[in-house]
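[1] this is a predicted model, with the sequence first.
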Amino acid sequence: MSTTAEAVKDRDPAAMSHREILEAMTGLLAALFTALLSTTIVATALPTIIGDLKGSQTAYAWVITTALLANAATTPIWGKLADLFNKKLLVQSAIVIFVIGSVIAGFAHTVPLLLVARVIQGVGMGGLTALVVAIIGSIVSPRERGRYSGYMGATMAVSMSGGPILGGVIVDSPLGWRWCFFVCVPLAVIALFLLQRTLRLPTERKTGGSIDWLGATLLTAGVSVLLIWVSFAGKAGYYDWFSRESALYVGAGLLLLAATVWVERRAESPIVPLPIVLEKTTGLAIIASIAVGVGMFGATTFLGQYFQTARGYSPTAAGVLTIPLVAGMLIASVTSGQLITRFGKWKRFVVFGGVLLVIGFGLLSTIDHATDLWLVGAYITVIGLGVGMTMQNLVLAVQNTVSVQNIGAASSNVAFFRTFGGAIGVSVLGSILAGRVGELSAEGFAALGIPAGSSNGGTLDLKSLPAPVLEIVRAAYGDATGRIFLVAAVACVIALIATMLLPNKPLRTTIDIDPALDPMQPGTTPRTGNTVDDTPRERVLQH
């Protein structure tokens, strides 16, 4: 047990030792690894999957978007359930749901059925996203949490580096792309076994709580309508950005979100607690997380397509080429987590991470179909470093401001908005990419005297294209990719501004805080200035 962990144990005899925490985290990280591995495997295999199922660029984006949307929509619900019920049983249930979705996806023979399976997978991933962070937050003090967030970041980096390679190998093997989904089943069984053996949590069910199903339904509906709008608008879609159809979609989406706010202000147990969202630290962290989600999910989704569709590499080679991205995430998340635990300083890391994201996506916006691969690798390494420094540390900053009883709601809401940003980002970037590819392809076809036709974003079944057409399509995808990363760079400028405005509050060394300092407690005014570690007002969680 480390010296810092011993100090925490001395202050709180009921606190868990470093060894006990690591044992508890074994199953949690195994479950998180399984879910993330599935996501990264799909990212590499997706060009082959959509080509085999005769899907379009719009379908490509929606295979990712549906999972992200289901993930985002259910994350606050899982977080609220974590504050009410047994977290261990909940995380096991999330794994089972995820496995069911994976099996259905493996047997899917049409794009609509695949989308349904991805929704089910997203529900399970939403549970894992919310519960893993909430459980860690309920057993580790914020000052010590940096180290364990680093472990979680390392797990994410390993899954994100191994997933694309494993997915490429599976697609290129006789097994075929369907085993990209089936391979997660035995891994999930192992995770369930480890959770049953290693995770022991003192549980105390709250009484009088409930789930705000109306708020959750309105929120999901509002987000879904806006995603449908951005997916099918533009030159490659079914209507223009400025049209009657767009006005109807935007109006309906904003009306549903306004109704969500109205319901949440009056709900006994709101799914998105407004006192948390409106608290300065949490609000700014949410803004930054949305922008980080746009960049992170956009990069992981479209880089694989760039390497395969634009550059002509095999799925296995495309997986290898994404390693610099996850290597940067691994180095930054582990290093920043250790340094935060050692020195108690966190803001400098999230601000510097925001700077790296802006620089990285700015550089990546210059790529085309002929850019040297070593340059692309250098650019995505910078992005990986930025993501590793910001993603988990933004959650840490929020957890530092709420009591342990509300850590599930606080953590899940930050994760919700990050995933929501990712869903919006993938949908918007996919729409922009489809439109730009259509323009560049039409120009190339016109130069050869070939009628461009209408493809609604273009087919990804490249094997069926004649050589001259294939060359034009590859060049179009390569040259169009830079534009979507320029949009991501603009989003990351917003993240950088938000991180710079975050209050630089010292991290607590105790697990819980005084209810008077908790923004979730009615009738209280949370402090906005710095708090002092170990003051008498702070109390320790009694298990």
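    Nice, thanks for sending it over.

[2] when you work out contacts or count neighbours from here on, use the C-alpha atoms and nothing else.
    Fine.

[3] so which residues of the stretch 151-300 of the chain form helices?
    With DSSP state H, counting those that start in this stretch as the criterion, the stretch 151-300 of the chain has helices at 179-182, 184-198, 213-232, 244-266, 274-278, 280-305.

[4] tell me which of the ones you listed is the most buried.
    helix 280-305 (a mean of 26; mean count of other Cα atoms under 10 Å).

[5] what's around residue 463, how many residues?
    Counted by other Cα atoms under 10 Å, the residues lying close to residue 463 total 10.

[6] next secondary structure after the lengthiest helix in the chain?
    If you go by DSSP state H, the chain has its longest helix at helix 407-448. Using DSSP states H and E, the next helix or strand after helix 407-448 towards the C-terminus is helix 467-500.

[7] alright, now check it against this:
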Amino acid sequence: MTTAPPDQKPEHARPNLAHKQIMLLMGGLMTGMLLAALDQTIVGTALPTIVGDLGGLDHYSWVVTAYLLASTASTPLYGKISDLYGRRPVLLFAISTFLLGSLLAGLSQDMTQLIITRAVQGIGAGGLMTLAFTIVSDVVAPRERARYQGLFGAVFGISSVAGPLVGGYFAENDWRWIFYINVPLGIFALYVCSRVLRLVPHQRRDHRIDYLGAGLMVAAVSAILLALSWGGNEYSWGSPTILGLFAAGAVLTALFIVAEVRAEEPILPLRLFKRSTFSLANTATFILGFAMFGSIIYVPLYLQIVKGASPTGSGLLMLPMMAGVIVTSIVAGRVISKIGRYKWFPVAGTVIMGSGLLLFTTLEVDTPLWQAFIYMTVIGVGLGMAMQPLILAVQNAVDLRDMGAGTSAATFFRSLGGSVGVAALGAVMNNRLSEQMSGNGMSGVSINAPAEVRKLPAQVLSMVEHVFVNALHPVFLVAAIVALVGTVVTIALPNRPLQGGTPLPKESEEDAAADMEAKVAAF
């Protein structure tokens, strides 16, 4: 009797869906993922306008923090619960929750209501992110899955640029449509996923929900993310509040591990970490999130403060990065499906991304835009090569019964890495900027509002531009070093072939498509 290698579990039966059927399902999943990804960035450029309308400047940061906290903390829960109850009802719940939160956010009359409804949005978004990858893994074998998941990378590329762009546009017109626009798109996703997912069977099994583990995990993640979000902003890093939150996060994490060891149906099965591919891929995903989210947010600031671009204009100027992510994600997915292996794509991707970040350390006030565009494209190409193959590696290392938990773990570590990256690199930026401003006798000058910076006298503006660019250099340097650490981790990944990969014969595909159309028409 033969057994599968520890990092490569045997395949289970999957529904016999043709390419057209899968693309129909992908349309709904990609729409839902686009909504969740957009709402991570779309609010930022409109926040000053929203605060001016609703008031509550002291709660400014909570509009972003509430969404980030709710989406990150809920992500692992969706994976495990969908393993137990099936993907369809859990995904429909996530979409409906996101839609409800979006509608209520648009109707908010004060900052408290907006913060609460943003948290509701975040709860739904946590499911949209992780379940999209998980559902594709249910219906497509890993080798064929790469070409479909490459499209998800394109969605992230679009959202990274379209978020600030669309947010800036609605801020200049009616900011409430930032949230209302989600409703028709969400209804489309709800309709398509509801119909198509009826054809994806779920084998129910006896289970127990790990309520204790779920509660401890949410509490631990919340404490850590609050400390990272508030540290250096609301409170100093050495304040009792921040230190207390970090201590609480550490204690709760330890209790969570103990609870998971004892649980019959753990939310995050710790046995998965015994597989080297699972552990290394999630580590690399955390590192990628750190370098990506923690550094790229400063590129639009450079374009606005130094180059004088508007929020909408800075979004358009980020198109080279988006193009790099989209094209490379799709091409890499197709190549991976063809050759059946993924390891050297994240290796090359982290090297290229790190190189792009190093190039950004050479930015100066007078750097021409075409040169910055080249740097953006390099980073985009690296991201497109590394992001999706790492999730594919995680999925290839787990059994189908753990697919939801495994996929949600990858999404969770990427989000957590982004949160840590934003906090850590933000601290580097703030410290360097403070030193530069004080050293040049500019302590009283604020650069929080780029539009106001551009109104400063020419001599002061010139000093601000040089100080800001000098403060950016160590940010991109640290991010580049972190990305290159990711290279070391991805090199250690086992180079195992992807499972499956035998496509349906044309006749079978056409028969399956006709069968599906008949079933859908019956609903």
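    That came through fine. What you see is a predicted model, and the numbers here were worked out from it, not measured in a lab.

[8] quick revisit: make a markdown table out of the helices of the stretch 151-300 of structure 1 and add distance to residue 69 of structure 1.
    A markdown table is the format used below for those (distance: least, Cα to Cα, whole Å):
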| stretch | distance to residue 69 of structure 1 |
| --- | --- |
| helix 179-182 | 19 |
| helix 184-198 | 21 |
| helix 213-232 | 8 |
| helix 244-266 | 14 |
| helix 274-278 | 20 |
| helix 280-305 | 12 |
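
[9] how near is residue 312 of structure 1 to residue 370 of structure 1?
    The spacing between residue 312 of structure 1 and residue 370 of structure 1, counted by Cα to Cα, to the nearest Å, is 11 Å.

[10] who has more neighbours out of the two?
    residue 312 (16 against 11).

[11] mind listing what the residue lying closest to the more buried one once chain neighbours are set aside touches?
    Residue nearest to residue 312 of structure 1 in three dimensions, not counting chain neighbours: residue 474, with 7.7 Å by Cα to Cα, 6 or more residues apart in numbering. Shown in contact with residue 474 of structure 1 (Cα atoms under 8 Å, 6 or more residues apart in numbering): 309-312, 369.

[12] including secondary structure and distance to residue 181 of structure 1, could these go into a markdown table?
    Output for the contacts of residue 474 of structure 1, formatted as a markdown table (DSSP: H, G, I helix; E, B strand; the rest coil; distance: Cα to Cα, whole Å):
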| residue | secondary structure | distance to residue 181 of structure 1 |
| --- | --- | --- |
| 309 | helix | 22 |
| 310 | helix | 25 |
| 311 | coil | 25 |
| 312 | coil | 24 |
| 369 | coil | 30 |
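
[13] by neighbours, which of these wins?
    Result: residue 309 is most packed of the contacts of residue 474 of structure 1 (other Cα under 10 Å), 27 neighbours.

[14] which non-adjacent residue is nearest that one?
    residue 474 (5.9 Å).

[15] can you check residue 422 of structure 2 too?
    Leaving aside its chain neighbours, residue 422 of structure 2 sits nearest to residue 294 (4.1 Å; criterion: Cα to Cα, 6+ apart).

[16] pretty sure that neighbour is touching residue 428, no?
    No. Between residue 294 of structure 2 and residue 428 there is no contact under Cα atoms under 8 Å: 10.6 Å.

[17] burial measure for residue 449 of structure 2, as a count.
    12.

[18] which position in structure 2 aligns with residue 400 of structure 1?
    Counting by TM-score structural alignment, residue 400 of structure 1 corresponds to residue 396 in structure 2.

[19] what's the matching range in structure 1 for stretch 256-273 of structure 2?
    Aligned by TM-score structural alignment, stretch 256-273 of structure 2 falls on residues 260-277 of structure 1.

[20] got a list of contacts for that stretch?
    76-77, 80, 209-216, 218-219, 282-283, 286, 409-410, 413, 519-520.

[21] now do the contacts for residue 151 of structure 2.
    326, 329-330.

[22] please apply the same query to residue 399 of structure 1.
    So residue 399 of structure 1 contacts 137, 142, 407, 410-411 (Cα under 8 Å, 6+ apart).

[23] distance check, it against residue 421 of structure 1.
    Counting by Cα to Cα, the gap from residue 399 of structure 1 to residue 421 of structure 1 is 20 Å.

[24] equivalent analysis for residue 70 of structure 1, please.
    As judged by Cα to Cα, residue 70 of structure 1 and residue 421 of structure 1 stand 13 Å apart.

[25] same question for residue 342 of structure 1.
    From residue 342 of structure 1 to residue 421 of structure 1 the distance is 31 Å (Cα to Cα).

[26] looking at these two, which one has more neighbours?
    Applying other Cα under 10 Å to residue 342 of structure 1 and residue 421 shows that residue 421 carries more neighbours, namely 29 against 14.

[27] the residue lying closest to that one once chain neighbours are set aside: what's it in contact with?
    Leaving aside its chain neighbours, residue 421 of structure 1 sits nearest to residue 290 (4.3 Å; criterion: Cα to Cα, 6+ apart). By Cα under 8 Å, 6+ apart, the contact list for residue 290 of structure 1 reads 417-422, 495.
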